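1. Sharing a model prediction with you, sequence too.
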Amino acid sequence: MSEAHSLTRKPWFFGLLIFVILASSLLISRALMNSAPVAQRKPPERVARLVAASPVLAASERVQILAHGAVEAAQRSVLAARVSGEVVEISDAFVPGNRVAAGTTLLRLDPADYELALVEAQASLATARASLAQEQGNQAVARADADILNLEVSEDERRLMLREPQLSSARANVKLAETALQRARLNLERTRVLAPFDGLVLSRDVALGSQVAANGGVLGELAAAAPYWVVLRVPIDALRWIEWPDQDGQSGSAVELRDAGDRNSPSWQGRVIQLLDALETEGRRAGVLVEISQPDAGERPLLLDTYVQATIHGRELVDALRLENTWVHDGKVWVVADGRLQSRQIEAAYRASDHVLVTKGLTAGEHIVTSVPSGFVDGMRVRIQGRDDKPARQEGKPRAAESAERRP
């Protein structure tokens, strides 16, 4: 009976034993976890972004204004005959493209009729002079007769007695004959068509045997060899930077010209001489007249009708900062100051197609960011490429600490 009683008490004993063992294990595990070292992560390290930046330097720089235009001759002359006749001679120099000196005979008309007219004019003058001499003799005889008669007559009657009207008529006939002779000589000279100035033959519109009318058909066209002109169209707000010639002898702004269609074009030098008094219809730009006094200077001559790119060297800006247009965004630039980005508003004194001249908003020596990647914000810490290539680290926000219990 005792054995049965002991068997009924064994399950309670085993249950209690298991409970004690589990409780002891739990206490031991918690004690180990509390006594284990706690590992904390270090704050993450961030590297300042690398940017390309360039220091800006102050210097005196002339404003450069870019413009385009076509070359034209300062003088063009359409040749026409002053007398009529047949073309009997054409000079070898009278060929399109040739350069001719002033006074060169370009062509000659048949002079026969004009030579005969000259002989007739000479004969008429001789006759008129003989008639004048005869009338002067008649007046001398009349004056002697009047002195012998000593008649009391009016002034008009005396003039008639002394043949003064006849003498005046004879003198007038001599002048008419002299004028006719001079005209005959001019007409004979005009049978030779001469170059009016040193120039370039643009065209010839006659041939041997052509019949030419006085002041009628065009014989050809000549352009002055120098100077050449170019009309440049510039924005109105650029006019204040251009220097204009004045009465004191100051010359206009220097201009450098190149053939816009030739990358290897030589340059030609010109000067601003005049502001045109009308704006162009389209674009509302002003016209600036430039003179090239020596179009033949340089590696090759400047040709008429060449479309040129011109650089006008305008007034000088003192202590100006030159920035590339790509550095400027909406009138602002990025500046690196004390290792951080700053957005800076600038004031441009002059804007060109590829650069800006700044006089306010920046200081010489400051570093301007030349390439701004996306994601840049004001105050961001950055490094300058080529100067701060060694990474500069800054602390970021720490993440949540993690702990782990290690078993001994």
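-> That came through fine.
2. okay, CA-based contacts and neighbour counts for the rest of this
-> Fine.
3. any chance you could map the strands in the stretch 301-408 of the chain?
-> Secondary structure of the stretch 301-408 of the chain (DSSP state E, counting those that start in this stretch): strands located at 307-324, 332-337, 340-345, 347-351, 355-360, 367-371, 382-384, 393-395.
4. Would you point to the one among those that's packed deepest?
-> Of all the strands of the stretch 301-408 of the chain, strand 382-384 has the most neighbours on average by mean count of other C-alpha atoms under 10 Å, namely a mean of 21.
5. Tell me how far it lies from the chain's centre.
-> Centre-to-centre, strand 382-384 and its host chain are 40 Å apart (C-alpha atoms, centre = their mean, to the nearest Å).
6. With stretch 59-67 instead?
-> With C-alpha atoms, centre = their mean, you get 12 Å for stretch 59-67.
7. Below is an additional structure, to be compared with the one above:
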Amino acid sequence: MKRILALLMPVIVLAVLVAGGFFLMQMLKPQPEKAEEQARGLSVFAEAAELTDLELTVSAQGEVQPQRQIIVAPQISGRISFVSPDFIDGGFIREGQVLVRLEAEDYRLAIVRAQSGVASAEQRLAREEAEAELAIQDLEELGITNTSPLARREPQLAEARASLDSAKAQLADAQLALNRTAVTAPFSGRVRERNADLGQFVSPGQALGTIFATDVVEVSLPLSDEEMGRVGLPLAFAETKSTQGPDVIFKANVAGQPRQWNGRIVRTSAAISPQTRLITAIAELRDPYGTGSDNGVPMAPGLFVNAEVEGEQVQNVVRVPRSALRGVDEIYIGDGPAGKLEIREVELVFSDETGAYVSSGIEPGELAIVSPIQAAFDGMNIQVVERMPDGELISRTPRKIDAEPESADGAALASGDVEGASQ
């Protein structure tokens, strides 16, 4: 037994020494510093606000209409004996050009009869004048001074003169009817449609076709009161040499190609539409088939066009993405270094697909949050990732450790945030 104890004693002592040394080393080992990572906020995308000048525009739609369009109709009856080859659907016509001519024989005969009536009336007037002179001489020779107009043949003379005037009027009427056998174009333009042809008998006022002038076309643009103010138009506007209306750009697809034409608003309606409560602005394009065309493509009547009306210019406004606008007048601002969200009220000037333009409430360079956020509040923890114009994503909120991050670790965490945002 003593021999066994003598053999185990060194092993037991060695084990006790090793255990005691290990325990002592653990007791004397310095405690590691604990690095507590702050709670990470919601990652959001943001874009920088920029200072710019805003040119207000108003978009509207309307149908192109000719300024002058008439129905061609004869003033007399007759059979059509001639139709101009230009008087066809889509034909070009000139001012004063004969479009349709009616048979004129009956009207020439009427002129002959009227000329005969004039000759008879002239002969009767001459006879009455001679008889009136003889009657006055006879009365003077007899010494009769107190005579009646009938004795001096004055009523007979007046009747003869009236008969001559009537005969001349009938001659002028016959001549006018003969002239009206030729139906002419009152202006240069194009034929929209033709409803008559050679040999057809027509009556006064019967429609022979429709023509329109090609010097000016118009587009009626319905605008709201707010849009009228945006382009600087009063209710009863009429363009003058000193006061011109705003420019308008018309756009439409013609034959599968986008086309545009440049016109101008020349007047507005005098009253507000009771049905739509809108005001009609009349935009005008001159010479749509010539100098006003787009490389020879006219803005033809009947074409439905989109119109952009140029409005007033606003200097020094701040533009943010349209998605950054919350409700009517709120924007979420992301403080990148602090990782905090701020809710601000702004004064909105204008908003369209290009962005929201505000005059106050945000400064150029500040980050406007574009990500959707539910239950947002001031001071909310966020991770701001700025989206650059070229699409690059840059984290603006480094992850903090003990509120004093090292630059290397912070840069690495920022890089990790960007990768996560990109995913």
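-> Done, it's in. Predicted model, so just to flag it, every value in this text is computed and none were measured.
8. so which of the strands of the stretch 301-408 of structure 1 comes closest to residue 202 of structure 1?
-> When those are compared by C-alpha to C-alpha, strand 307-324 sits nearest residue 202 of structure 1, at 17.9 Å.
9. Quick one: list the elements packing against that closest one.
-> Judged by 3 or more C-alpha pairs under 8 Å, 6 or more residues apart in numbering; DSSP states H and E, the packing partners of strand 307-324 of structure 1 are strand 58-73, strand 254-259, strand 355-360.
10. TSV for the ones you listed, including distance to residue 48 of structure 1?
-> TSV is the format used below for these (distance: least, C-alpha to C-alpha, whole Å):
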stretch	distance to residue 48 of structure 1
strand 58-73	29
strand 254-259	46
strand 355-360	29
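11. Single out the most deeply packed of these.
-> Neighbour counts (mean count of other C-alpha under 10 Å) averaged over each of these peak at strand 254-259, with a mean of 20.
12. Which part of structure 2 matches that strand?
-> Mapped onto structure 2 using TM-score structural alignment, strand 254-259 of structure 1 spans residues 247-252.
13. Please apply the same query to stretch 162-170 of structure 1.
-> Structural correspondence for stretch 162-170 of structure 1: residues 152-160 of structure 2, per TM-score structural alignment.
14. neighbouring contacts of that stretch?
-> The contact list for stretch 152-160 of structure 2, computed with C-alpha atoms under 8 Å, 6 or more residues apart in numbering, reads 121, 124, 125, 128, 129, 131, 132, 135, 136, 149, 150.
15. Kindly recompute the last result at 10 Å.
-> Defining contact as C-alpha atoms under 10 Å, 6 or more residues apart in numbering, one finds that stretch 152-160 of structure 2 is touched by 121-139, 148-150, 161-166.
16. Which entries within those meet the buried criterion?
-> Buried subset of the contacts of stretch 152-160 of structure 2 (neighbour count, 16 or more other C-alpha atoms under 10 Å): 121-122, 124-125, 128-129, 131-132, 136, 161, 163-164, 166.
17. circling back: nearest to residue 239 of structure 1, of the helices and strands packed on strand 307-324 of structure 1?
-> strand 58-73 (9.5 Å).
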